[in-house]
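Engineer: Below is the sequence, then the predicted model.
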Amino acid sequence: MTAFAPEWLELREPADAAARATELLGPLRDHLGDGGELVVRDLGCGTGSLGRWLAARLPGAQRWILHDHDRELLTRAAASLPRTALDGSPVDVVAEPGDVTALRAADLAGTSLVTASALLDLLTGPEVTALAAAITGAGCAALFTLSVTGRVELAPADPLDDDVTAAFNAHQRRLTGGRRLLGPAAVDVTAAAFARLGATVLRAPSAWRLGPDQAALQREWLEGWVGAAVEQRPDLRPAAGGYLRRRLETAAAGELHAVVHHGDLLVLPPSPEAAA
């Protein structure tokens, strides 16, 4: 799994929080009900931004189990989640380092909800299939937020926008360490995997909308976005330098607006009758 710098995760957190699809919270709360303590497993938790966003939006006592391969990030996340739920109930937090792709249904026994943010596009098709089987087999719900969908809108437009976008999307689907990443196909592939298993899948858009008041995030995102595109297509390098310079100048002048499209998924388990 890819490692991310804590500074990058912290910089993007406000944009993530603003983008997540709040319309999925109502159906999620309805499903979870008030049947006692919620056990939530956050996969690839990073610094805990999803937990900080979600724990205080769900009622009832909660036990969050944070999963990540990066122990430094786990320590940060465990220390920073809210300790009270929407209704003032206690929130308990524990950390479990390890490979989230190795989880199976038995590992999720007793779990109410599996969550993840910006994770699905880093997985492979077989890994998503196995994750869907584990979650459905355990009979728990799942909320996946902020998976890239491959669409970016930039204003003002630039002639190189389409080439950079296509190269970045190809980079997201790259073969790395013998794993072919899903990248922009992740939302569709994941939704189909759960639907095949009889789960109910609700989808909602969750775009970043980056304006002049997010100049620091614009800058970091642009450098990473163009850098990945050039890594995928070295032939773009001569033109990409000027492109990045133009984009950074526009951002510094407070004139750049970017919409980076993502998708959220809420998965509700099959009814016992359907599962039978």
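Structural biologist: Noted; the coordinates are in hand. Predicted model, so just to flag it, every value in this text is computed and none were measured. Numbering: from 1, shown residues only.

Engineer: all contacts plus neighbour counts: C-alpha atoms, from now on.
Structural biologist: Fine.

Engineer: Regarding the closest residue in space to residue 117 that isn't next to it in sequence, which helix or strand does it belong to?
Structural biologist: Excluding the flanking residues, the one nearest residue 117 by CA to CA, 6 or more residues apart in numbering is residue 145, at 4.7 Å. Per DSSP states H and E: residue 145 is located in strand 141-155.

Engineer: put this beside the first:
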Amino acid sequence: MSEVIEVSSDWLALREPEDARARSRDLALEAAALLEPGPIVIHDLGSGTGSMMRWLAPKLPGPQTWVLHDWNATLIARAARAGATDREGRPVAIRTRSGELAHLGSEHLDGAALVTASALLDVLTSREVGAVTDACVAVGRPVLLSLSVTGQVRLDPGDPRDDAFEAAFNAHQRRRAGARRLVGPTGVALARRRFLAAGWKVRTAATPWRLGDHDRPLLDEWFSGWCDAALEEQADLRADGAAYRALRSSQSRRGALSAEVAHADLLAWP
């Protein structure tokens, strides 16, 4: 198996409420309007613990069957146990599949009425983005891809070091992970180009996280990971890294730090 990005279930649980707030409800409702009447099958790629299913299923008619795709069988088993309900409050049926997205083909999206993913595009390679978009185009059903990182971060109060850390983090997002070269913040633009080249319609929406004292555990965990990645990528930031981290930690403890972390949602349909 090629090297993949490890994601902990604790991190997924911590971010789920903010993910739910940030996702585009307008694009979700537009996706719902594109569905044909009757039972629907939704394929969720990189499903993790099922947060996309729990957020989207109540906005869609039923009966619904969700097919959860993830390389991590432990995470998707947890998602299947948690379950979800449709717009009428009925439990959705759940199937699970474990596999790498580089090998995704239209045959793996059997019966799809809708294909979804969340927080996925930025951790794929260009080949994997191509496999996903090609498979979706082949089945000819709407695609809703949410919460892809696009690279921009705004911290308040600002600091002269913010831009250097942002640039280093974004470079880390485009790093080579084993044999895989990640697309990082360019993932949404790459997917958009591929769908448009196939003659599809595409809409995007800005879906930023807005973090502050109301969700300080997520703010602190996000900042720690963001800072760690930047320091790993660019060694010359380390001399001032401890002071920068200490300043931001102090601001957070006093409720004086907020962050806006840019993401985007994408809806594509034939």
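Structural biologist: Done, it's in. The structure displayed is predicted, hence computed values, not measured ones.

Engineer: coming back round to it: residues near the residue nearest to residue 117 of structure 1, how many?
Structural biologist: Counted with other CA atoms under 10 Å, the neighbours of residue 145 of structure 1 add up to 27.

Engineer: Likewise for residue 211 of structure 2?
Structural biologist: Residues near residue 211 of structure 2, counting by other CA under 10 Å: 20.

Engineer: check contacts around the most centrally placed residue in structure 2.
Structural biologist: Taking CA atoms, centre = their mean, the centroid of structure 2 lies closest to residue 119, which sits 0.7 Å from it. By CA atoms under 8 Å, 6 or more residues apart in numbering, residue 119 of structure 2 lies in contact with 146-149.

Engineer: wait, which of those is closest to residue 193 of structure 2?
Structural biologist: residue 148 (15.1 Å; CA to CA).

Engineer: distance of that closest one from residue 215 of structure 2?
Structural biologist: Distance from residue 148 of structure 2 to residue 215 of structure 2, counting by CA to CA, to the nearest Å: 20 Å.

Engineer: Compare those two and say which is more crowded by neighbours.
Structural biologist: Ranked by neighbour count (other CA under 10 Å), residue 148 of structure 2 and residue 215 place residue 148 first, with 26 against 15.

Engineer: Look up how far residue 204 of structure 2 lies from that one.
Structural biologist: Applying CA to CA to residue 148 of structure 2 and residue 204 of structure 2 gives a distance of 11 Å.

Engineer: what do those two both touch?
Structural biologist: Residues touching both residue 148 of structure 2 and residue 204 (CA under 8 Å, 6+ apart) are 264-265.

Engineer: Which parts of the stretch 51-200 of structure 1 are strands?
Structural biologist: 62-68, 91-97, 113-117, 141-155, 175-176, 179-180, 200-205 (DSSP state E, counting those that start in this stretch).

Engineer: how far apart are the second one and its match in structure 2?
Structural biologist: To tie it back to what came earlier, the one meant is strand 91-97 of structure 1. Superposed on structure 2, strand 91-97 of structure 1 shows a mean distance of 1.1 Å to its aligned residues (mean CA distance after the TM-score superposition for structure 1).

Engineer: if we can go back for a sec, residues of the strand holding residue 145 of structure 1 that come out buried?
Structural biologist: In terms of neighbour count (16 or more other CA atoms under 10 Å), strand 141-155 of structure 1 has its buried residues at 141-150, 152.

Engineer: Then stretch 77-91 of structure 1?
Structural biologist: 77-78, 81-85, 89-91.

Engineer: mind listing the helices in structure 1 by residue range?
Structural biologist: Secondary structure of structure 1 (DSSP state H): helices located at 6-19, 25-32, 49-54, 71-80, 125-138, 161-172, 186-196, 215-232, 237-252, 272-275.

Engineer: Can you add distance to residue 180 of structure 1 and give these back as JSON lines?
Structural biologist: Converted to JSON lines, the helices of structure 1 look like this (distance: least, CA to CA, whole Å):
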{"stretch": "helix 6-19", "distance to residue 180 of structure 1": "24"}
{"stretch": "helix 25-32", "distance to residue 180 of structure 1": "31"}
{"stretch": "helix 49-54", "distance to residue 180 of structure 1": "26"}
{"stretch": "helix 71-80", "distance to residue 180 of structure 1": "25"}
{"stretch": "helix 125-138", "distance to residue 180 of structure 1": "8"}
{"stretch": "helix 161-172", "distance to residue 180 of structure 1": "9"}
{"stretch": "helix 186-196", "distance to residue 180 of structure 1": "12"}
{"stretch": "helix 215-232", "distance to residue 180 of structure 1": "14"}
{"stretch": "helix 237-252", "distance to residue 180 of structure 1": "24"}
{"stretch": "helix 272-275", "distance to residue 180 of structure 1": "31"}
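
Engineer: How about residue 237 of structure 1, nearest residue that isn't a chain neighbour?
Structural biologist: Using CA to CA, 6+ apart, the closest residue to residue 237 of structure 1 is residue 230 (5.7 Å).

Engineer: Now do the contacts for the one you found.
Structural biologist: Counting by CA under 8 Å, 6+ apart, residue 230 of structure 1 has contacts 164, 167-168, 236-237, 240.

Engineer: Pull out the buried members of the residues you listed.
Structural biologist: Applying 16+ other CA under 10 Å to those flags 164, 167-168, 236, 240 as buried.

Engineer: Can you report how many residues lie near the residue lying closest to residue 150 of structure 1 once chain neighbours are set aside?
Structural biologist: In space, and not counting its chain neighbours, residue 150 of structure 1 is closest to residue 184: 4.9 Å by CA to CA, 6+ apart. Residue 184 of structure 1 is flanked by 23 other residues according to other CA under 10 Å.
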